[in-house]
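Q: Sequence and predicted structure, then a few things I'm wondering about:
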Amino acid sequence: MDVVARHLAAIDRLRARDLPVGGAGHHIVELESGRGARAAADDLHALREAIARRLGARWGETPPWGQLTLRLRLARGEEIPEPWATLCLRADELDVWQAEDVWLAVGVADRDEADEIRLLATVTRTAPP
């Protein structure tokens, strides 16, 4: 199984997990990580794009969703619901889809230079703000 197919299978398992009905529950999982070199970040961004193309074929093409506006809103003291508040602090952009009653986001958490670079997938019932 290629790496994209392996991550798509993990995303499908994530979508199948129980979320509280009517609640703000969410799951965030790390699909892959890398440390240090810019090449690792470039590889994870390329992997995110490959996954986004395949998910776009399933649920429709969507442009990447920039997180700067959410970070500015947080800085002004606005309350941003989870998992979106956490994700906007970790990733510069997300690919986001609504699949049935669940929102799915995929992004690369590379904003903290002291931390590992991570390819993340998230499912939630909470719509993006």
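A: Nice, thanks for sending it over. Numbers count the residues shown, from 1 in each chain.

Q: use CA for all of it now, contacts and neighbours both
A: OK.

Q: For the chain, just list every one of the helices.
A: Using DSSP state H, the helices of the chain run over residues 3-16, 38-59, 68-75, 84-90.

Q: Next one for the comparison:
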Amino acid sequence: MTSAQHLATIERLCSEGFPQEHGGSDVGAEGPGYRIVELATSEEFWEDDGTAREETQEQYEADRDGITELLANRWGRPHIISLASVFERSVDGEDIPEPWGILSSHVPDLHLWRADGHDRWVALGVSQWARDLPFQLLLVVTEIDPP
């Protein structure tokens, strides 16, 4: 996707309604009050010595930072939040609302904005479920406040 396509996707998701049930979509996960969209997904790293993984992580973080600059022009500098404490709270048994609970298990931090005129949160993050699995550049649009 190009930068213009990313911005169009963000604008569309800020305007449309949310599904009534939790589930998957062709581009991510969704549920009442949120959508998580996979903007890009890398290859897996089963046979990697660590070099390709490191380079891919750097590229995905650079892609996130590029989109962050575009959104900063629209909504100002993002809040950068760590999800580590949210993950710890969920492991300790606290019921964390979605999308924050699932994100905390595989996204270390998010670039977060309150979307002007939409009453929604917009977030970007780089996900990796496990060392050998792909990286994903994720876009989150939600009306659910961060915990």
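A: The structure has been received and is ready for your questions. Just so we're clear, the structure is a prediction, and the values are computed from it rather than from any experiment.

Q: Tell me how they score on TM after superposing.
A: Here the TM-score for the pair of chains, by TM-score structural alignment, normalised by the length of the first structure, is 0.87; 127 aligned residues with a CA RMSD of 2.0 Å.

Q: Redo the helices of the first structure as JSON lines? Include distance to residue 129 of the first structure and mean neighbour count.
A: Supplementary listing: the helices of the first structure in JSON lines, determined by distance: least, CA to CA, whole Å; neighbours: other CA atoms under 10 Å:
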{"stretch": "helix 3-16", "distance to residue 129 of the first structure": "20", "mean neighbour count": "15"}
{"stretch": "helix 38-59", "distance to residue 129 of the first structure": "20", "mean neighbour count": "16"}
{"stretch": "helix 68-75", "distance to residue 129 of the first structure": "8", "mean neighbour count": "14"}
{"stretch": "helix 84-90", "distance to residue 129 of the first structure": "8", "mean neighbour count": "19"}
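
Q: corresponding residues in the second structure for stretch 70-89 of the first structure?
A: Mapped onto the second structure using TM-score structural alignment, stretch 70-89 of the first structure spans residues 86-105.

Q: what sits up against that stretch?
A: By CA atoms under 8 Å, 6 or more residues apart in numbering, the residues outside stretch 86-105 of the second structure that reach it are 31, 34-36, 83-84, 129, 142, 144, 146-147.

Q: Which residue in the second structure aligns with residue 113 of the first structure?
A: By TM-score structural alignment, residue 113 of the first structure lines up with residue 131.

Q: Quick check: nearest residue in space to that match, chain neighbours excluded?
A: Distances taken as CA to CA, 6 or more residues apart in numbering put residue 45 closest to residue 131 of the second structure, at 7.5 Å, once the chain neighbours are dropped.

Q: My guess is the one you found contacts residue 130. True?
A: No - in this structure residue 45 of the second structure lies outside contact range of residue 130 using CA atoms under 8 Å: 9.8 Å.

Q: what about those two, which has more around it?
A: Ranked by neighbour count (other CA atoms under 10 Å), residue 45 of the second structure and residue 130 place residue 45 first, with 18 against 11.

Q: What separation do you get for the more buried one and residue 111 of the second structure?
A: The gap separating residue 45 of the second structure from residue 111 of the second structure is 26 Å, by CA to CA, to the nearest Å.

Q: so which of the helices of the first structure gets nearest residue 99 of the first structure?
A: With CA to CA as the measure, helix 38-59 is the member of the helices of the first structure nearest residue 99 of the first structure (6.7 Å).

Q: starting at the chain centroid, how far to the closest one?
A: Distance of helix 38-59 of the first structure from the chain centroid (CA atoms, centre = their mean, to the nearest Å) equals 11 Å.
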